[in-house]
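[1] Everything below, folded, please.
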Amino acid sequence: MFISRFLFETYVCKPCASWFELDDCKNRAPSNVILEKVYMDFTKNPTNKHLMSLTRQLQWSKRRIDEWFALRRQQDKPSTAKKFSESMWKFVFHVYLAFLGTCVIIRNPWVFDTRQYWENWPFQNLLPDIRYHMVVELSFYLCLVFMQFFDTKRKDFLVMFVHHLISISVFVYCYITNMTRIASICVYLHDIADVFLEAAKMANYCKQQRLCNALFGVFAVVFMATRLGFLPLVFGRSIYYESWEVIGPFPSWYFINTIVILLLILHIYWSCLIIAMMIKAWHKGKVSKDDRSDVESSEGETEQVKQSH
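    Modelled structure (predicted):
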């Protein structure tokens, strides 16, 4: 998975980012050994005392030094090309997972009959295609967990990290206990919404605002329908009630229900962020910066960088 991502981002995502002219290499601070040493070794946000000392040392104006630090902080932020590459990789893989899940799951007779998830459990036959689907999903989430420390830092880093750990725990637990039917359905519903989210991010990075608005609207509807509708009301009910009715009480019943409740809490948290973004978009006429996206510079610093250019 790591090798596939590296090759895809190198030979597909980066050329696409260059074609859309998303390279941010122009916003670089002028080379200065003294300021660079202060920035790397002492502070990235100099106080008035630091600025006065540097003014006397460099014979620069205070405003010029302040602009240099603003440019240097901008330079350290992830470029649009990097964020575009991350989203493009996730978009392509989520499309593949959604297509794979559709081909694997839809032809099984137990898809629409939730009681069959528990019939003859735990002695259900594990079909090779379901096993392949589970292994690919698990490897993808493991890759996300490790790469989260190297990708663009998001405001909900901790929440997303917990979500990935819970998802991996569910995969491993369901694989060991042979609850692969309901696990494959749940992860399939997760992949559908993420396709539109990553597509909306790519459109936003490419300055295609109308397309971004449309894709984000579809994502919001699909997210609410799958993660606040189908998952808790259909599959959560099946885990809570039907499993007890079909197979009776079993030791891990409390564990699996606790996991489902934790996932529901995280989905409610993200739903609140999505609703907040939809309200902002309604007033502004467009989808603004993602409330769970990387922390951007303040408006004042952004304006200061523009003026320095």
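[2] Going by C-alpha atoms from here, please, whenever you check contacts or count neighbours.
    Fine.
[3] Wait, residue 30 touches residue 70, no?
    No - taking contacts as CA atoms under 8 Å, residue 30 lies outside contact range of residue 70: 11.6 Å.
[4] More neighbours: those two, which one.
    Using other CA atoms under 10 Å, the more surrounded residue of residue 30 and residue 70 is residue 70, with 22 against 11.
[5] Which positions within the longest helix along the chain qualify as buried?
    Longest helix of the chain, by residue count under DSSP state H: helix 253-284. Within helix 253-284, the residues scored as buried using 16 or more other CA atoms under 10 Å are 256, 260, 263, 264, 267, 270, 271, 274, 277, 278.
[6] quick one more, to check against the first:
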Amino acid sequence: MAHSLYEWLWHHEFWLPPGITWEDMQESEDVHYPQPRDLLLSIPFALILVVIRRVFERTIALPLSSKLGVKDKQRPKAQPNPVLETFYTTRCKSPGEGELLGLAKQCDLPLRKVERWFRRRRNTDRPSLSKKFCEACWRFTFYISSFITGLAVLYDKPWLWDHRECWTGYPQQVSPARGKLLL
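    You can find the predicted model right below:
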């Protein structure tokens, strides 16, 4: 099963231009091709980013939010009601008028209390202001650092300043990092 999934995932028609197979992409001493296994490096990098984000949010963004005065509103909690909770989790979060009337009769509550219960229950699912601040702080930090890193890495490359340089020597381009040909 795993082998057939592997074969399907790395089928050459998904990844390569027509007429080229993975056998055509064998490396030699002077030619280096990207290999499918190179994509597997994205998994540990993604996990590292998740860990960095969690640490950043807890150690930097959350204390910064409290120092800047971001306060979470105290939202009233919905009273425990198993019938309404079951409907909320299994059917819908915003029932129509007919469904509200049926639920009110089933729970022996006034329609207004059932509407209030659903509004309060929906509000408890919404993220708090400090959570939103931490998310925005992480996005700002991640994107600004990615941009600055990209500029630092590409600053001395000719194709950053002149896009026609991207096609010089196509398709036998030399990788500056390895000094080998890329296809």
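[7] tell me, the longest helix of structure 1 lands on which residues of structure 2?
    Residue correspondence for helix 253-284 of structure 1 in structure 2, counting by TM-score structural alignment: none.
[8] from the middle of its chain, how far away would that helix be?
    14 Å (CA atoms, centre = their mean, to the nearest Å).
[9] Tell me which residues are up against whatever helix or strand comes next after that helix.
    Sequence order places helix 299-308 as the next helix or strand after helix 253-284 of structure 1, per DSSP states H and E. Here helix 299-308 of structure 1 makes contact (CA atoms under 8 Å, 6 or more residues apart in numbering) with 67, 70, 71.
[10] and if you look at stretch 63-74 of structure 1?
    27-30, 39, 44-45, 51, 54-55, 297, 301, 304-305, 308.
[11] I'd like the buried residues of helix 253-284 of structure 1 as TSV, with distance to residue 19 of structure 1 appended.
    Below are these laid out as TSV (distance: CA to CA, whole Å):
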residue	distance to residue 19 of structure 1
256	47
260	43
263	39
264	40
267	35
270	33
271	34
274	30
277	29
278	30
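[12] just those now: which is nearest residue 214 of structure 1?
    Residue 214 of structure 1 has its nearest neighbour among the buried residues of helix 253-284 of structure 1 in residue 278, at 11.5 Å by CA to CA.
[13] how much space between that closest one and residue 22 of structure 1?
    From residue 278 of structure 1 across to residue 22 of structure 1, the span is 26 Å (CA to CA, to the nearest Å).
[14] repeat for residue 41 of structure 1
    Distance from residue 41 of structure 1 to residue 22 of structure 1, by CA to CA: 31 Å.
[15] Tell me which of those two has more neighbours.
    Using other CA under 10 Å, the more surrounded residue of residue 41 of structure 1 and residue 22 is residue 22, with 19 against 9.
[16] what's the nearest residue to the more buried one if we skip its chain neighbours?
    In space, and not counting its chain neighbours, residue 22 of structure 1 is closest to residue 81: 5.1 Å by CA to CA, 6 or more residues apart in numbering.
[17] how about the one you found, what's its partner in structure 2?
    Aligned partner of residue 81 of structure 1 by TM-score structural alignment: residue 130.
[18] Isn't that match up against residue 65?
    Yes - here residue 130 of structure 2 reaches residue 65: they are 6.3 Å apart, a contact under CA under 8 Å.
[19] Name the nearest residue to the counterpart of residue 144 of structure 2 in structure 1, sequence neighbours excluded.
    If you follow residue 144 of structure 2 across to structure 1 using TM-score structural alignment, you land on residue 95. Leaving aside its chain neighbours, residue 95 of structure 1 sits nearest to residue 195 (6.0 Å; criterion: CA to CA, 6+ apart).
[20] same thing with residue 13 of structure 1?
    Residue 13 of structure 1 sits nearest to residue 85 (CA to CA, 6+ apart), 5.0 Å away.
[21] mind listing the strands for structure 2?
    Using DSSP state E, the strands of structure 2 run over 173-175, 180-182.
[22] could you redo those strands as a markdown table and give each row distance to residue 44 of structure 2 and mean neighbour count?
    Below are the strands of structure 2 laid out as a markdown table (distance: least, CA to CA, whole Å; neighbours: other CA atoms under 10 Å):
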| stretch | distance to residue 44 of structure 2 | mean neighbour count |
| --- | --- | --- |
| strand 173-175 | 24 | 16 |
| strand 180-182 | 25 | 17 |
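[23] would JSON lines of those strands with distance to residue 152 of structure 2 be doable?
    Below are the strands of structure 2 laid out as JSON lines (distance: least, CA to CA, whole Å):
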{"stretch": "strand 173-175", "distance to residue 152 of structure 2": "18"}
{"stretch": "strand 180-182", "distance to residue 152 of structure 2": "23"}
